[in-house]
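[1] The sequence isn't on hand, but the structure is:
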């Protein structure tokens, strides 16, 4: 949500992108240090990437060999993503180190590689993890890649450090990074994207209809799991709704569904203190992650407006979506 970048710039010195388009957005709207990592780069985009990025991180030795000279000629600091082989994330969809992962170079594949010109190593193995996992990541990196650290200028410990969570022990992370820097004298980067957006972005939905079935009554909402919150189906996970409970925990239980034609466009079963009716509003909490950036216009389902609720209790409408947005994505 680049409309909040002026606020975020007070806390972060730059951005890390995963594609040319994200890199261009960071350059245009954030305007500070600009890094990029991608599982693979396209030849027809790489010159533009090299002109925009300060750091380029390669996912494989082959990609480094293919593009490294171009990046270095542009004055870019080049790095490799490595895989520490730890599993601190329970769900494989979000676990960069699950068995057979395509993300990062394994220690055994690094031994025979020509690394002249590589200035940094990037290790990303977390997703919304607490401080013990952050420390475990740094420990594993030192254990498996210590031989390469003296020749580096920087190390990037990636994202997934949920340092804004109330229970995250920030001092533990700080102490571990200080120890690393004292031992190796290297620049250390973190990419706390999830921590920046933690507990933000409520999605407000309204009930359009309540359909009786042979099981639970289904409340049809003006949002869609498949179009607006695909991780509900992909992970899957259960989003929190303010004032709700699990099925049968409160007096009135409903299955919540979306408006698309997909039979499985179902968010889950929730219970409420009061009966739902057409027009009832539900507040889905902490929805900024992987919602706006992963939405689709499947079935032409209308997208929610995007706005900012300011600390002075005023609302700023940032973006409304129209039929033209749907039409122009099609051919």
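    Perfect, I can see it now. Treat the numbers as computed from the prediction; the structure is a model and nothing was measured.
[2] For the rest of this, base every contact and every neighbour count on C-alpha atoms.
    Noted.
[3] What distance do you get for residue 77 to residue 283?
    For residue 77, the distance to residue 283 (Cα to Cα, to the nearest Å) stands at 44 Å.
[4] more crowded one of the two?
    Neighbour totals were compared for residue 77 and residue 283, and residue 77 leads with 21 against 16 (other Cα atoms under 10 Å).
[5] Quick check: chain neighbours aside, which residue is closest to that one?
    Closest residue to residue 77 apart from its sequence neighbours, by Cα to Cα, 6 or more residues apart in numbering: residue 55 at 4.8 Å.
[6] Second structure for comparison follows:
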């Protein structure tokens, strides 16, 4: 196995500080790292003054190992993995569920792309309330103060300003209790939350015997865009590490992951997903959302789906000719 120091020049997070930290725990090579207890190493990193960067280095090293040593699976094993406990999770929106063949798939990362007011946060809140109503937990990472308990209340059949019976009030409290919301304002905070979730899931620590079925990051682009400035490779490395960690959580623990991404102007003024070509390969599924001006009618098309190639082409052609799939979503 290669010595860790050989990775220093190519990977910015594997710097002298990270190497010194690893050396203090007798980790001098990739093999040493693989043999070391990861949870223990993360716990030591938490007590370090540069804990954020050390944990990012751990994530990057895991990503490097995963890329260099992909699992050897034949076609039958891949099919069995796709079918094993990979259920669909309803978003609560009939149009999206129909388009995706039932909803979000556990073990996959689904990205909602669209301009402001296109319904991305609305879809996140609706999905969270739907999953929570079915007695499962939701991890909701809110990056822009957009999480709204009032809108959750609307989705579970209530609205503000009215008197409710005890049963309806009890239901709302149960739903909100199952949605674990974190305010996350930079990518380092997100790594902290995801690391803790990973530790909890590995230790089978689950609140009130609830199974975490959905992880939402609204929005992932607002955390990543600030670190992509300039020409240095560090921002890109952090972006790839974030994507790797989200997909790893989804795959290993059968969690449906949903993230949102804004759009930027591309060639000829045509909107395209932000975060660039490198991020494009991260999500398993990409959906493009838009909203008809002055209405509550939303349009959605599939930009990417691993098992809907023909459907993808049809939807894109329909969208290009002004006949994108439409759905209405309570607003």
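    On my side now, so go ahead. Remember, predicted model here, so these are calculated numbers, not experimental data.
[7] Superposing both, give me the TM-score.
    For this chain pair, the superposition-based TM-score is 0.27 by TM-score structural alignment, normalised by the length of structure 1; 142 aligned residues with a Cα RMSD of 6.1 Å.
[8] ok, back up a step: residue 49 is in contact with the residue nearest to residue 77 of structure 1, correct?
    No. Residue 55 of structure 1 is beyond contact range of residue 49, at 9.9 Å (criterion: Cα atoms under 8 Å).
[9] Could I get the contacting residues of the residue nearest to residue 77 of structure 1?
    34-36, 76-79 (Cα atoms under 8 Å, 6 or more residues apart in numbering).
[10] now do residue 172 of structure 1
    131, 135.
[11] helix or strand for it, which one?
    Residue 172 of structure 1 belongs to helix 170-184 when assigned by DSSP states H and E.
[12] and what of residue 139 of structure 2?
    Going by DSSP H and E, residue 139 of structure 2 is part of strand 137-142.
[13] Could you point out the helix or strand that follows that strand?
    helix 149-155.
[14] Who's the closest spatial neighbour of residue 242 of structure 2, skipping the chain neighbours?
    Once flanking residues are discounted, residue 242 of structure 2 sits nearest to residue 191: 7.4 Å by Cα to Cα, 6+ apart.
[15] Can you list the buried residues in the helix or strand that contains that neighbour?
    Using DSSP H and E, residue 191 of structure 2 maps to helix 187-202. If you call a residue buried by 16 or more other Cα atoms under 10 Å, then helix 187-202 of structure 2 has these buried ones: 187-195, 197-199, 201.
[16] correct me, but residue 302 of structure 2 touches residue 316?
    Yes. Using Cα under 8 Å, residue 302 of structure 2 is in contact with residue 316, at 7.1 Å.
[17] Between those two, which is the more surrounded one?
    It is residue 302, of residue 302 of structure 2 and residue 316, that has more neighbours when counted by other Cα under 10 Å, with 24 against 18.
[18] And the strands in structure 2?
    All strands of structure 2, identified by DSSP state E, fall at 88-89, 104-105, 109-113, 137-142, 179-183, 212-218, 256-261, 263-265, 271-273, 285-291, 297-304, 325-328.
[19] related to what we said a few turns ago, could you measure from the residue nearest to residue 77 of structure 1 over to residue 109 of structure 1?
    22 Å.
[20] ok, the closest residue in space to residue 133 of structure 2 that isn't next to it in sequence - how many residues close by?
    Excluding the flanking residues, the one nearest residue 133 of structure 2 by Cα to Cα, 6+ apart is residue 175, at 5.6 Å. As a burial measure, residue 175 of structure 2 scores 23 neighbours (other Cα under 10 Å).
[21] quick one: residue 277 of structure 2 from residue 238 of structure 2, how far?
    Distance of residue 277 of structure 2 to residue 238 of structure 2, given as Cα to Cα: 15 Å.
[22] The two: which is more packed in?
    residue 238 (24 against 9).
[23] Alright, calling it a day.
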